[in-house]
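Q: starting from these lines, generate the structure:
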Amino acid sequence: MGLAAGAAAVDLGAARMQMALSLGWHIVIACLGVGMPAITLLAEWRGHRTGDNNYRLLARRWARALGVLFAVGAVSGTILSFEMGILWPGMMGVYGEVIGLPFSLEGIAFFVEAIFLGIYLYAWDRLRPVPHLLSGIPIVLAGVASAFFVVTANAWMQQPTGYRVEGGRIVAVDPWAAMFNRATPPQTVHMILAAFMVAGFLMAGVYAVAMLRGRRDRYHRLGLLLPLTVAAAVTPVQIGVGDWAAHFVAEYQPVKLAAMEGVFRTGRGVPLHLGGIAVDGELKYALEIPYGLSLLAHWNPDAEITGLEQVPPADWPPVNIVHWGFQVMVMLGFALLLLAACLALSWKRRRDLPESPWFLRGVALSGVAAVLALESGWVVTEVGRQPWIVFRVMRTSEAVNPAPGLVYGFVLVTAVYAVLTVATVYVMRRLARDVPVPLAPQEPDVTGYKVV
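A: Got it, this is the predicted structure:
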């Protein structure tokens, strides 16, 4: 009996790690798929409006990278879709009809994106400028829609609704009510803005590295400035949306908030904690800001904050993981906000980028910082919900596939993602090394450039 329980625990851990790996890997590619098309279209539009071929060349090269990332994302997304049924049949078997709608709509959005991406890439030299630019708009809309639909399914897992249980059976299913649950607005907006931040900062970081190596021509400056401007404009908005999401957690998931802040005992006027480690039911070594958490969570410095002692320890999420995931996300978010403020201040004063090489170093690191903030935020969202796969309805241990040997699937999927990572990095580096060559005057081309 003990051996069987031990094997089940190992398989549950393997299933969790496999899902974490798949989601953590795919979400970065998905963010590029959401934010990069809009930035690419913006570059193409600027090229047509100003006649500056540097914009057009940037758009063309980014579109080629977008095609590669779309193909890779299709692979990782397909893996995820199979994992939902293979790893978690307990949830999908019971609630599949409740949350099936957003997955179906996401499939439609995916096909729309694939069709128009093919047109956009194939028609660079075959369509006039305006029709070609317009052909990219459905790519942007479909990418945002895909992110929205997928996140609504996750939001339902945070706030399940849209059904009733009678006699142990799911009845009165309302897929639209399930999709537009209470968690949907803050989660979807937070995720879509994060996608634009990740795409913008990652793209800008590539050109910041090139500029640090001495490539200070207009092409590289525009390659840094355009995506960085988009990401910098989104960052302060994201900070505000993050506050909205935190208020939602405080109201509807107080145990998750307690784990995020390491609050073990219910109280009023609870301080905000910076750093710290949870040890033996107490958060130690943290810097406290008096009344900070009560004020931020409820706009009242004397507001009551629910502590973890209100629920059995078996219902606690892993406190240190959730707490530090939240700390890292907030810290990096404000670091990126500072970088955005430096850009805005310099542009207001000089209509140019800051001259300091430290600014370029910061931009070079900003993409990695945005990805880490994104991953940390998802750790807070998903691990903070544990031990529930459907919040307060079904435990993760009840949903996992009971078949033995899930650990072997985790090893196999890890190998697949290792190969995907190496192949993606290799292809993207090859694209980055391509040298732009101006076309001869007699050669017709919408952009005025070809890439060899």
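Q: only C-alpha atoms for contact and neighbour calcs from this point on.
A: Fine.
Q: in the stretch 151-300 of the chain, which spans are strands?
A: 164-166, 169-171, 267-268, 272-274, 277-279, 282-284, 287-289 (DSSP state E, counting those that start in this stretch).
Q: which helices and strands sit right next to the last one?
A: In this structure, strand 287-289 packs against strand 272-274, with contacts taken as 3 or more C-alpha pairs under 8 Å, 6 or more residues apart in numbering; DSSP states H and E.
Q: check the third one too.
A: In this structure, strand 267-268 packs against strand 304-305, with contacts taken as 3+ C-alpha pairs under 8 Å, 6+ apart.
Q: what residues does the strand it packs on touch?
A: The contact list for strand 304-305, computed with C-alpha atoms under 8 Å, 6 or more residues apart in numbering, reads Pro254, Ala258, Thr266, Gly267, Arg268, Gly269, Val270, Ser294.
Q: buried set for stretch 91-100?
A: Neighbour counts using 16 or more other C-alpha atoms under 10 Å place Met91, Met92, Tyr95, Val98, Ile99 of stretch 91-100 among the buried residues.
Q: I'd like the structure of this one too, to check against the first:
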Amino acid sequence: MLAPDVVTALTHLVTEAEPAGLMPARQQMALSLGWHIVLACFGVAFPAMIFVMHLRGIRRDDPVALGLAKRWAKVSAVLFAIGAVSGTVLSFEMGVLWPGLMGTYGDVLGLPFAFEGLAFFLEAIFLGIYLYGWGRMPPKRHVLMVLPMAVTGIVGAYCVLAVNAWMNLPVGFDVVDGEVTNVQPWAVLFNQQAFLQFAHMWVGAYMLAGFSVAGVYAVGMLRGRRDAHHRLGFIVPFAFASIAAVTQPFVGHVLGFGLDERQPAKLAAFELAETTESPSPLRLGGILVDGEVKGSIDIPYLGSLIAMNSPDKPVPGLDTIPEEDHPPVNMTHLAFQTMVGIGTLLAAAVVVFWFQRRRGRDLLERRWFLRFAAAAGPLAVIALEAGWIATEVGRQPWIVYGVMRTPEAVGDYTASLWWLLGISTVVYTAMTVGAVVVLRSMARRWRAGDADLPSPYAPEVQA
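A: Sure, this is the predicted structure:
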């Protein structure tokens, strides 16, 4: 037990170190981003899957493929609608939660945010055209309406990722006498980390969307629905996810090049390197307790080989970095290893599936594989969320690395932020429940044979 005076002193230090509004602001941002990012993945990846399915239907005169494309487009519309709500909330939160950031660097970040908004509206327009175009446009022209949806989804995601890459490696401005000057918006939009960080997220989006959609049909097959509709509905998104899963480790590895120079504290937290060792081991699991690593499985040399591309080059340890610049080490390390572990598992699973399929063994007839495929979607979600936790928490205590600390960016209206967090939690819970209810209702009607779902506001058809 700590003496009362020690507790008082520690509380005083924490209060002085961090503004009272920092905790609710962080929780609010984590909730909003963690919820919205799942929907954003569908906005990025789903149009390409719809395009492939629709094109197959036209070229092969395949009514099953056309039916799937039409249904997926309607699901995409539901996800887009609730994603629009969470995206709008996020746009306001940047200014409300982090006035220090936007007030100081708003001119620097304005261009990518403007392009992201434009891309969002264009995606909505072409989604509407595509939905309305069924039976009203020539088939070859109609399928092309999916392409602008795919392109605008990619552009919007890239703009957001460019901002995040800038927060990790700020460029495109000078600070003169405390004022931000010489702003170069294009340098922000095309900073050297933006392309790789976007590629990592883009591939991750295909993993999440592909495994999630395939998992829906895997559940259907587990329940005995093994028709052409379910098999095709599984194979196409699973193929997208498979390519993404085997590509992702290479993209992530390339993204990590030079992290020891850009953000050495983050790399040390990833590798749980409390001290600098040569060569550095790969630590599986484990946590840091009182400056000592406990519970890890150490594999010699692999840490240096994977993190530094060298058999003996050391990973910079936390002992080389001022303590005030350390991120939350355990959270960063465990989130990073969760991402890598799940990603490796999914990559291995798809290799086994396609290898067995090439040998004439159809794993879709195996219930154990269908169970795994059903779980692959949630696993991909966990991996994506863990990756973002590792990236964002690992950058702390900086909101703009090396330039602005997170406490400097937060507002000071503490009570209001806690209320906002409570209201947002209720809203996001309601939207989640609503989306599930709507999608399940659509699925039940489709299984009952309703090709075109009725609209509650549509005019009655006169006989």
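Q: quick revisit: which ones among the buried residues of stretch 91-100 of structure 1 are found in strands?
A: Among these, none falls in strands (DSSP state E).
Q: let's have these in CSV, adding distance to Arg126 of structure 1.
A: Below are the buried residues of stretch 91-100 of structure 1 laid out as CSV (distance: C-alpha to C-alpha, whole Å):
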residue, distance to Arg126 of structure 1
Met91, 48
Met92, 46
Tyr95, 47
Val98, 45
Ile99, 42
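Q: among these, name the ones in helices.
A: Judged by DSSP state H, those include Met91, Met92, Tyr95, Val98, Ile99 as members of helices.
Q: trace the last one over to structure 2, please.
A: Taking TM-score structural alignment for the superposition, Ile99 of structure 1 sits opposite Leu109 in structure 2.
Q: how about Pro454 of structure 2, secondary structure?
A: Counting by DSSP: H, G, I helix; E, B strand; the rest coil, the backbone at Pro454 of structure 2 sits in coil.
Q: if you could redo that for Leu339 of structure 1, that was the one I meant.
A: Classification of Leu339 of structure 1 using three-state DSSP returns helix.
Q: how about Lys256 of structure 1, what's its partner in structure 2?
A: For Lys256 of structure 1, the residue aligned by TM-score structural alignment is Lys266.
Q: what is the neighbour count of the closest residue in space to that match that isn't next to it in sequence?
A: Leaving aside its chain neighbours, Lys266 of structure 2 sits nearest to Gly394 (4.8 Å; criterion: C-alpha to C-alpha, 6 or more residues apart in numbering). Number of residues near Gly394 of structure 2 (other C-alpha atoms under 10 Å) recorded here: 28.
Q: now do the contacts for Gly394 of structure 2.
A: Residues near Gly394 of structure 2 by C-alpha under 8 Å, 6+ apart: Ala265, Lys266, Ala269, Phe270, Pro327, Pro328, Val329, Thr332.
Q: quick one on the thing from earlier: tell me the most buried of the strands of the stretch 151-300 of structure 1?
A: Of all the strands of the stretch 151-300 of structure 1, strand 272-274 has the most neighbours on average by mean count of other C-alpha atoms under 10 Å, namely a mean of 19.
Q: and the residue mapped onto Phe116 of structure 1 from structure 2, which of the three is it?
A: Matched by TM-score structural alignment, Phe116 of structure 1 corresponds to Phe126 in structure 2. With three-state DSSP as the basis, Phe126 of structure 2 sits in helix.
Q: dump the residue contacts of Phe126 of structure 2.
A: Contacts of Phe126 of structure 2 by C-alpha under 8 Å, 6+ apart are Met145, Val146, Pro148, Met149.
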